[in-house]
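K.L.:
Sequence first, predicted coordinates after that:
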Amino acid sequence: MAANEEVDLLVIGSGAGGLTAAFTAADAGASVLVVEKAAKFGGTSATSGGGIWIPNSDDARAKGHADDPGEAFGYIKALIGDDVPDAKLHAYIDNAHRMLSYLEQKSEVHYTAYAYADYHMDVAGARGGWRTHDPIPLMADRLGKDFERMEPPHTLTLTFGRFTWTMEEAKLLLTMSPGAKSLLFKLMTRYIFDIPWRFKTKRSRRLTGGNALIGRLKLSLDQKGVPLWLNAPMVELLRENGRITGAIVERDGQKVTVRARKGVVLASGGFDHNLALRQKYLPGPTGDWSAGVPTNTGDALAAGTAVGAGTDLLDSAWWGPGFMLEGEDRARIMFVERALPSSIIVNQAGKRYMNEAASYHVAGGEMHRANSPEGPTVPSWFVFDARYRGKYMLGPMMAGKPSADKRIPAAMRKILRKSDTIEGLAREMGVDPAAFSAAVARFNGFAVKGEDPDFHRGVSAYDRHYGDASVSPNPTLAPIEQGPFYAIPIYPCDLGTNGGLSTDANARVLDTEGRPIDGLYAIGNASAAAMGRTYPGAGATLGPAMTFGWLAARHATRVNQ
């Protein structure tokens, strides 16, 4: 080897979980190195909404919404079943709020509890809000040169691809609730008239969501003097006498041996963009349909299994209906659009088969579960009318009258189908006109009454969260009756795979016999998800990643051991 480094803790990957682990270890006095495969740091965490699902946080209690840990445990246990050991679930419920409190006291990371309902309000222990937390915005100039070195937000987390928004602002704008127009004017004015920043970049100075979270974590690491190498993929793990002692990392064309006295934390994401692994493990049909960063190709899975690690949940992902556009390197998940009135999802037989307003994970999973030769659901069609077109955004397609359709971005026009009649749209989609017309007519009859006896759309508080409050009696339902009519093909996309290396309650990697591999930890999508195959609420990806990153670092550095 041409070079050698030695630290206490080596962290592979620079997402929220990895940076939380790095900060925690450095705060405990350990020397830490973070290595990142990509040319920018932050991974999918930086491109995401940045929310975390934390029951019973300090902020929620301060706002008068104290939580019951027993109820929170019962809620996730009912969803997860036996896919995850109780010890691991207790580790999360008992420590998630402690992790957040620690970061808020010790670091630059700050969150606010938000009234966002859990995704399964019919399950005992669910809450109508205050478990999901939104990062406090950060001004980009605080990051200096690191602003350009951080992964930019996914375009779907921005207004017009430019303006940043918080969770509360996003809800207001996407549902066009009262106050949306004035908020949009405020955001546009703030962006346009930030003249000094406009000379530097098209991106907003005000960072929200995942960029705010990762930016705050990076500032915290800088204060501890923790180095972060970019363009530095892990080649392999080093093992001596049964213990993981470091890794070989490629940096600037050289292989560097990095010794890690206290351990290695694998935080490099899942196998989102490894088509061979997707086809091997995930339900089919599948494709390169992930919203995760393109560098997530299963590095931790390969390195871990090479040293004898066990695996679990490899058939699972954080699902979400979505679509791909030509020229973009990742999918666009439909978080909100499906819940808005005057829209439905149908299969290739032209029939509805789901509650379109359900959580993205449930809806995406249903695309797999309902797939059959008689009614293929991959792809399905997202159908809407001129009323929807005139009021709501859909991907890069801004709200507007049909007369403005020529101004829809070319990539969106390429997948868009349009007709003046329902029967004509069916022919454009390649589905049976009679079956499709009957499905629309049946839906319209229900929508007028504000009910959906077929799939119960709009019954739960979560369904209604992203409905249009101006529509009654059900904010998610209105007839599809105003031509022209539109449709786009959608697929069971994902935010990332969530199966991976088996771990225990301290994030230690377990071998194929269930025994800890000394010196090796895995968190986030590099590990089998603590939430199993479920998605309890917004932020149930990053919340566990950060919590188990915190636990891994404390275990490796023997904090309170």
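P.N.:
Cool, the structure landed.
K.L.:
C-alpha from now on. contacts and neighbour counts both.
P.N.:
OK.
K.L.:
how much space between the residue most central in space within the chain and residue 536?
P.N.:
The centroid of the chain falls nearest to residue 495 when counting by C-alpha atoms, centre = their mean (4.8 Å). Separation of residue 495 from residue 536 (C-alpha to C-alpha, to the nearest Å): 15 Å.
K.L.:
Could you do residue 164 as well?
P.N.:
26 Å.
K.L.:
just residue 149 next, same as before
P.N.:
32 Å.
K.L.:
Run through the neighbouring helices and strands of the longest helix along the chain.
P.N.:
As assigned by DSSP state H, the longest helix anywhere in the chain is helix 86-106. Helix 86-106 makes packing contacts with helix 69-80, helix 542-556 when contacts are defined by 3 or more C-alpha pairs under 8 Å, 6 or more residues apart in numbering; DSSP states H and E.
K.L.:
Rebuild these as a markdown table, extending it with distance to residue 367 and mean neighbour count.
P.N.:
Shown next, in a markdown table, are the helices and strands packed on helix 86-106 (distance: least, C-alpha to C-alpha, whole Å; neighbours: other C-alpha atoms under 10 Å):
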| stretch | distance to residue 367 | mean neighbour count |
| --- | --- | --- |
| helix 69-80 | 19 | 18 |
| helix 542-556 | 24 | 28 |
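K.L.:
Can you check which of these gets nearest to residue 442?
P.N.:
Closest to residue 442 of the helices and strands packed on helix 86-106 is helix 69-80 (C-alpha to C-alpha; 31.8 Å).
K.L.:
count of neighbours near the residue lying closest to residue 159 once chain neighbours are set aside?
P.N.:
In this structure, residue 159 finds its nearest non-sequential neighbour in residue 165, 7.4 Å apart by C-alpha to C-alpha, 6 or more residues apart in numbering. Using other C-alpha atoms under 10 Å, residue 165 has 21 neighbouring residues.
K.L.:
isn't residue 165 right next to residue 158, touching?
P.N.:
Yes. Between residue 165 and residue 158 there is a contact at 6.6 Å, judged by C-alpha atoms under 8 Å.
K.L.:
another one to put next to it:
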Amino acid sequence: MEEMNVDVLVVGSGAGGLTAAITAHEHGAKVMVVEKSDMFGGTSATSGGGIWIPCNHLMAEHGETDTPEAALNYLKACIGDDVAEERIARYVDQAPKMLKFMEDKSEVKFTATPYADYFPDRPGGKDGWRTLDPLPMSATKLKGEFLNMREPHEQTAFGGFTLTVNEAKKIITRAPGWSKIMSRLVFLYRIDIPFRRKTKRHRRLCLGNALVGRCLVSAFKRKIPVLRETPFKSLIEKDGRVVGAIITRDGKDVKVNTSRGVILAAGGFESNPDMRAKYLPHSSNPDWSATPGTNTGDAHKAAAEIGATMTLMDAAWWGPSVRLPKRDRSRVLFVERALPGIYIVNGNGERFLNEAASYDEVGRQVQEHPLSTWVVFDRKAREKYAVGPLYPTAVMPDVAWGKSVKAVMKKADTIEELAALMGVDAEGLKATAEKVGRYSETGIDEDFGSGNNSYDRYYGDPTVKPNPCLAPISKGPFYAFQIFPGDIGTKGGVDVDVNAQALNAAGVPIGGLYATGNTASSVMGRTYPGAGSTLGPAMTFGYVAAKHMMRANA
């Protein structure tokens, strides 16, 4: 068997793995990254690309402040007892250091955004600035490797051209200046004829593509090998320590010897039907996930085989999802639920949640009605907003629906007719329409408090008064489509300590084995404190793991 020798082997080419590789290289390691698919970036590349970093240095540019005490109190209020406090405190301490390191030592750059924490009313919560958005970058910096990076999810690329978080918010909520932003981006995309001759993808990379693109440029500049189509098979253990791994390269097994260890950053197991059936019985269908389909728990199984403990395996980053036929994955309803006139009902035609709450909270509650949950709205909302698979009517009139959209959408002239098409109780749906009509006039959602906090209102329509999240369902035709308890990845995995080192059943670290991202048990427990709570910890503990391996002061 062919053999290779490195100091550090990183499994997975998402933001967490690449951050670990860059950090280890900066501290003198010979590093190699392996990626099983033919595309770089994993779920990170298709995501929103944001990271949740308390006490970050970018807040000061906006006159904002934060404290470790406030951040720790907030996380503890969200997470509860699912995660040891020392590990949460380690995140609060190391996340801003990781950010500063990456901005100083790599091409990875961010800007702070006024994106509210998902539970801003809890102790230590903030109305913004802990979530950071990666700065856009030009695809030309990646040269020929650009087309080897995974494309953004279709819902983060509006017809080919991409948007930052702040641009998307203005367009989605119809904030002042939204049409100028849209027109400018469409114009710049369409006149870029030289690049469009190569690909329909936009030269301007945003969100997850910008984050992974910047990480890749940084890795390539350091001459770190990032090998595509190189699956990880198993770990090599000697005297209780991981000393390497078996990978597959060009169809042949290769033994990789590591002097410092292996970092597993290979994503979750959401695309593995057997693991979903075992651990996620209330959301067992992989088709409901919005991830690329490559996360099958390979690293979880390899770690378990050498005695690593798994925790939080029943948890995921939830989100209500809709999937069109012949599409490779579902799309999660991240933001449109907060817009006025868009409601979620069960088989009785009744609302059962605050639609404007975080997608994780909504996705969790949809599990109570996994096969009988619907999004409903009327002509006024249809004309003004993008909802699920639909763009506003000016861009996508009903007559332009393709077969895939027609397969999931229901449309009727009356509430009663819509209920019949949905298979829900007509009287219940009519009563819901009457209720939200009254709540829209008073601005008070008496049932679920939609619009009561800064996060709810973040994606509401500021032109709608008195509550930017509430409007009647009164103008026919009426529309509906079914949603399911989907996800943007699982969060259960290898139990790790404060250094991201894997733990065995006795709680003792396994030498040479580390995990981060969705391969590790999430530091956020079963909750989702704010936008970027996935990638922030993935990058932070990739950074922490690499420094610990290299015996650098962490």
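P.N.:
Looks like it came in fine. Keep in mind that this is a model prediction, so the values were computed, not measured.
K.L.:
Fetch the TM-score of the aligned pair.
P.N.:
The TM-score (TM-score structural alignment, normalised by the length of structure 2) is 0.98; 553 aligned residues with a C-alpha RMSD of 1.2 Å.
K.L.:
related to what we said a few turns ago, quick check: the longest helix of structure 1 compared with structure 2, mean distance?
P.N.:
Compared with structure 2 after fitting, helix 86-106 of structure 1 deviates on average by 0.5 Å (mean C-alpha distance after the TM-score superposition for structure 1).
K.L.:
Next SSE downstream of that helix?
P.N.:
Reading on from helix 86-106 of structure 1 to the C-terminus, the next helix or strand found by DSSP states H and E is strand 111-113.
K.L.:
Check which helices and strands the next helix-or-strand element following that following strand sits against.
P.N.:
Counting by DSSP H and E, the next helix or strand C-terminal to strand 111-113 of structure 1 is strand 132-135. Secondary-structure packing of strand 132-135 of structure 1 (3+ C-alpha pairs under 8 Å, 6+ apart): strand 52-53, strand 111-113, helix 209-224.
K.L.:
10 Å instead, please
P.N.:
With contacts taken as 3 or more C-alpha pairs under 10 Å, 6 or more residues apart in numbering; DSSP states H and E, strand 132-135 of structure 1 sits against strand 52-53, helix 58-62, strand 111-113, helix 167-174, helix 209-224.
K.L.:
which residues in the stretch 351-500 of structure 1 form helices?
P.N.:
For the stretch 351-500 of structure 1, the helices defined by DSSP state H, counting those that start in this stretch occupy 360-369, 386-391, 410-415, 422-429, 433-449, 461-465.
K.L.:
contacting residues around the alignment partner in structure 2 of the residue nearest to the centre of structure 1?
P.N.:
Alignment note (TM-score structural alignment): residue 495 of structure 1 maps to residue 488 of structure 2. Going by C-alpha atoms under 10 Å, 6 or more residues apart in numbering, residue 488 of structure 2 touches 43, 47, 268, 270, 288-292, 316-321, 330-332, 360, 534.
K.L.:
Recalculate using a threshold of 8 Å.
P.N.:
Contacts for residue 488 of structure 2 (C-alpha atoms under 8 Å, 6 or more residues apart in numbering) come out as 289, 290, 291, 316, 317, 318, 319, 332.
K.L.:
Drop anything exposed from the residues you listed.
P.N.:
289, 290, 291, 316, 317, 318, 319, 332 (16 or more other C-alpha atoms under 10 Å).
K.L.:
Quick one: residues contacting the first one.
P.N.:
What that stands for is residue 289 of structure 2. Going by C-alpha under 8 Å, 6+ apart, the list of residues near residue 289 of structure 2 reads 270, 271, 321, 329, 330, 331, 486, 487, 488, 489.
K.L.:
most surrounded residue in the residues you listed?
P.N.:
Neighbour max across these (other C-alpha under 10 Å) = residue 486, 35 neighbours.
K.L.:
wait, it sits on residue 283?
P.N.:
Yes. The criterion here is C-alpha under 8 Å, and residue 486 of structure 2 meets it with residue 283 at 6.9 Å.
K.L.:
Is the residue opposite residue 254 of structure 2 in structure 1 once aligned in a helix, a strand, or coil?
P.N.:
When structure 1 is aligned by TM-score structural alignment, residue 254 of structure 2 is paired with residue 256. Following DSSP: H, G, I helix; E, B strand; the rest coil, the label given to residue 256 of structure 1 is strand.
K.L.:
From the structure, what's the count of residues near residue 256 of structure 1?
P.N.:
Residue 256 of structure 1, neighbours per other C-alpha under 10 Å, totals 20.
K.L.:
Please list all residues in contact with residue 546 of structure 2.
P.N.:
Residue 546 of structure 2 is in contact with 20, 21, 23, 24, counting by C-alpha under 8 Å, 6+ apart.
K.L.:
could I get those residues as TSV with neighbour count?
P.N.:
Output for the contacts of residue 546 of structure 2, formatted as TSV (neighbours: other C-alpha atoms under 10 Å):
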residue	neighbour count
20	31
21	33
23	26
24	28
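K.L.:
Dump these to TSV, plus secondary structure.
P.N.:
Output for these, formatted as TSV (three-state DSSP):
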residue	secondary structure
20	helix
21	helix
23	helix
24	helix
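K.L.:
re the thing from before, just the ones of the buried ones among the contacts of residue 488 of structure 2 in strands?
P.N.:
Mapping those onto strands (DSSP state E) picks out 316, 317, 318, 319, 332.
K.L.:
Serialize those residues to TSV and add fields for distance to residue 414 of structure 2.
P.N.:
TSV is the format used below for those (distance: C-alpha to C-alpha, whole Å):
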residue	distance to residue 414 of structure 2
316	37
317	36
318	32
319	29
332	27
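K.L.:
that older thread, which of the contacts of residue 488 of structure 2 show up in structure 1 as well?
P.N.:
Contacts from the contacts of residue 488 of structure 2 that recur in structure 1, judged by both residues aligned by TM-score structural alignment, their matches' C-alpha atoms under 8 Å, are 289, 290, 291, 316, 317, 318, 319, 332.
K.L.:
Now for the residues you listed: which two are most distant?
P.N.:
Going by C-alpha to C-alpha, the pair spanning these furthest: 316 and 332, at 13.4 Å.
K.L.:
residues bridging contact with those two, i.e. touching both?
P.N.:
Common neighbours of residue 316 of structure 2 and residue 332 (C-alpha under 8 Å, 6+ apart) are 487, 488.
K.L.:
What residues does the aligned residue in structure 2 for residue 389 of structure 1 make contact with?
P.N.:
Matched across to structure 2, residue 389 of structure 1 falls on residue 382, judged by TM-score structural alignment. Applying C-alpha under 8 Å, 6+ apart, we find residue 382 of structure 2 in contact with 392, 393, 479.
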